[in-house]
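Enquirer: task: produce atomic coordinates for the following.
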Amino acid sequence: MTHQNDSSRSGVDTAAAPLVEAKRITRRDAQRGQVLLHPTDFALHAGERVVLTGPSGSGKSVFLRALALLDPLDGGVLHWHGQPIAHARVPRYRRHIAYVRQRPALIDGTVEDNLRYPFSLAVYRGATFDVARVRALFDAAGRGSGFLARESAELSGGEAQIVALVRVLQLDPEALLLDEPTASLDPESARAVETLIAQWFERERAARATVWVSHDPAQAQRVGERHITMRAGMLDESAPAQTAMGALR
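Expert: The predicted structure is shown next:
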């Protein structure tokens, strides 16, 4: 079980309803019956930048996917802006609480095809593709003119991750759940991803939040202000930040 930290240290208004609140959520391996995520409480407020650390296999990805409602919960409940999430609202919830995986999944075609794809889905009906905005995002990541016309199959791992991230950022989510998005990238691409996320966050800091899984102590210091740790499917934020950082080493 987790313990609430004093988020006021980073200027976060904890009196407001959290963007996302997990109440005793659990996950089990359906085949083996193994507990993957023990009953967990967690609240993510607007304005927070959370870093999640812990050993490999400790359940960090399980936790993030549970928060994103990508996998069914075996117990507990998630609230969004103080309200439980009805089944019919799950697609809309996923639009605003966006999961970014370590290895991006792109469709065949160009970079622009990949960016336009979400607007073909029912949940984004009424939204329109803004080519000027995505060009500005790519410029910020050091990818200039001509990048939209590149074939997705020809992109490097770093370029593919930047495309996947821009595809999410253009949709204006409230929170990003970042599952080691730079783990397999070269340093230049990793910093480009960090820059994109930082600019997105600062643009509307009072209304946005991030949860970032990282094994890199230096990166964790850059991208997070609140540090929590996962060990054997149990979330803990009672330890001081220095102890949490030690879990990365």
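Enquirer: contacts and neighbour counts: CA atoms only from here.
Expert: OK.
Enquirer: strands of this protein, start to end?
Expert: 20-28, 35-44, 49-53, 75-80, 83-84, 97-100, 175-179, 209-213, 226-231, 234-236 (DSSP state E).
Enquirer: would you mind giving those as JSON lines with distance to residue 167 added?
Expert: Formatted as JSON lines, these follow (distance: least, C-alpha to C-alpha, whole Å):
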{"stretch": "strand 20-28", "distance to residue 167": "22"}
{"stretch": "strand 35-44", "distance to residue 167": "23"}
{"stretch": "strand 49-53", "distance to residue 167": "21"}
{"stretch": "strand 75-80", "distance to residue 167": "23"}
{"stretch": "strand 83-84", "distance to residue 167": "27"}
{"stretch": "strand 97-100", "distance to residue 167": "10"}
{"stretch": "strand 175-179", "distance to residue 167": "12"}
{"stretch": "strand 209-213", "distance to residue 167": "17"}
{"stretch": "strand 226-231", "distance to residue 167": "26"}
{"stretch": "strand 234-236", "distance to residue 167": "30"}
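Enquirer: can you show me the helices along this protein?
Expert: For the chain, helices defined by DSSP state H occupy the ranges 60-67, 90-96, 111-116, 131-140, 157-169, 187-203, 217-223, 241-246.
Enquirer: which among these is found nearest to residue 51?
Expert: helix 217-223 (6.3 Å; C-alpha to C-alpha).
Enquirer: list the buried residues in that closest one.
Expert: Residues of helix 217-223 classed as buried under the neighbour-count rule (16 or more other C-alpha atoms under 10 Å) are 219-220, 223.
Enquirer: residue 51 against residue 218, yeah?
Expert: No - between residue 51 and residue 218 there is no contact under C-alpha atoms under 8 Å: 11.7 Å.
Enquirer: between the buried residues of helix 217-223, which is nearest residue 167?
Expert: residue 223 (20.4 Å).
Enquirer: please give me the structure for this one as well, since I'd like to look at both together:
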Amino acid sequence: MPHRRILLKLSGEALLGDAPCGIDPAVLNRIAAEVAEVLAAGTQIALVIGGGNIFRGAGLAGAGMDRVTADQMGMLATVMNALAMQDALERIEVPTRVMSALKINQVCEDYIRRRAVAHLDAGRVAIFAAGIGSPFFTTDSAASLRAIEIGADLLIKATKVDGIYSADPVTHPDAVLYPRLTYDQALRENLKVMDATAIVLCRDNQVPLRVMNIYEPGALVRAAAGEDIGSLVESEPAESEPKE
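Expert: You can find the predicted model right below:
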């Protein structure tokens, strides 16, 4: 495997399947099986999972709730998703640890960078929950930060589309796919790859980002194996012409 250690950023919505909210067990189990396959192939893997399938802090904040309270509730939703993924992995005998940026010692460990690295080196999957533990930061920013802290050599963002497009392909059928681009280009063209904080963190710390479709069976394993799927974002200049 070309990558020693990767971090997978998984949105909460990716766990929905066809349900309007909550977690689809079939989707959860399929993703867990792919994570197990990546680990068995020799690549250490950590996860950051969003909470949008359960609760969106920004949504309630927009409706008048105190933003800090709303974001704290959103962080707790990510813990719920992390525990669900841990259960799915451990049912297929993959050792897993959930580490939270909020202190919830009765259900998971506190996030400590050295301990997280030790878990990964011991062959365990590490799931980082509760964002960075502070409001006003997205789980995209948390994924970028954790990838840097643990020394991941690739950050994979799992989405519902095949990569990064010039516009939302759902609402813009003529949108074109960018197979490769730079972080500066993503910022300049406001391509909505991740929020700006997450993009700048990756750019300034030379962490490549692969964006791919998690609903495509086997895509995670292929991306971890170095296959050129989805879109690759790097700091150095890259071929950035859109593909028709």
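Enquirer: and the TM-score between them?
Expert: The TM-score (TM-score structural alignment, normalised by the length of structure 2) is 0.32; 133 aligned residues with a C-alpha RMSD of 5.8 Å.
Enquirer: in JSON lines: the helices of structure 1, plus distance to residue 39 of structure 1.
Expert: Below are the helices of structure 1 laid out as JSON lines (distance: least, C-alpha to C-alpha, whole Å):
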{"stretch": "helix 60-67", "distance to residue 39 of structure 1": "11"}
{"stretch": "helix 90-96", "distance to residue 39 of structure 1": "21"}
{"stretch": "helix 111-116", "distance to residue 39 of structure 1": "37"}
{"stretch": "helix 131-140", "distance to residue 39 of structure 1": "39"}
{"stretch": "helix 157-169", "distance to residue 39 of structure 1": "30"}
{"stretch": "helix 187-203", "distance to residue 39 of structure 1": "30"}
{"stretch": "helix 217-223", "distance to residue 39 of structure 1": "25"}
{"stretch": "helix 241-246", "distance to residue 39 of structure 1": "20"}
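Enquirer: nearest to residue 22 of structure 1, of the ones you listed?
Expert: Short answer: helix 60-67, nearest of the helices of structure 1 by C-alpha to C-alpha, at 7.5 Å.
Enquirer: the closest one vs strand 226-231, what angle?
Expert: Orientation check (axes from the mean of the first three to the mean of the last three C-alpha atoms, to 10 degrees): helix 60-67 of structure 1 against strand 226-231 gives 110 degrees.
Enquirer: which one is residue 154 of structure 2 nearest to, not counting chain neighbours?
Expert: Once flanking residues are discounted, residue 154 of structure 2 sits nearest to residue 6: 5.0 Å by C-alpha to C-alpha, 6 or more residues apart in numbering.
Enquirer: my guess is the one you found contacts residue 45. True?
Expert: Yes - Residue 6 of structure 2 is within contact range of residue 45, at 5.0 Å (criterion: C-alpha under 8 Å).
Enquirer: more neighbours: which of those two?
Expert: residue 45 (25 against 21; other C-alpha atoms under 10 Å).
Enquirer: and whichever strand or helix holds the more buried one, what other elements does it pack with?
Expert: Of the helices and strands defined by DSSP states H and E, residue 45 of structure 2 is found in strand 44-49. Secondary-structure packing of strand 44-49 of structure 2 (3 or more C-alpha pairs under 8 Å, 6 or more residues apart in numbering; DSSP states H and E): strand 5-10, helix 25-40, helix 67-90, helix 113-121, strand 125-129, helix 139-150.
Enquirer: from residue 62 of structure 2, how far out is the residue nearest to residue 154 of structure 2?
Expert: Applying C-alpha to C-alpha, to the nearest Å, the value for residue 6 of structure 2 to residue 62 of structure 2 is 34 Å.
Enquirer: what do you get for residue 188 of structure 2?
Expert: Applying C-alpha to C-alpha to residue 188 of structure 2 and residue 62 of structure 2 gives a distance of 26 Å.
Enquirer: and if you look at residue 46 of structure 2?
Expert: Using C-alpha to C-alpha, one gets 31 Å for the distance from residue 46 of structure 2 to residue 62 of structure 2.
Enquirer: look at the two and report which has more neighbours.
Expert: Neighbours of residue 46 of structure 2 and residue 62, each counted by other C-alpha under 10 Å, are more numerous for residue 46; the result is 30 against 11.
Enquirer: my read: residue 128 of structure 2 touches residue 46, true?
Expert: Yes - between residue 128 of structure 2 and residue 46 there is a contact at 7.5 Å, judged by C-alpha under 8 Å.
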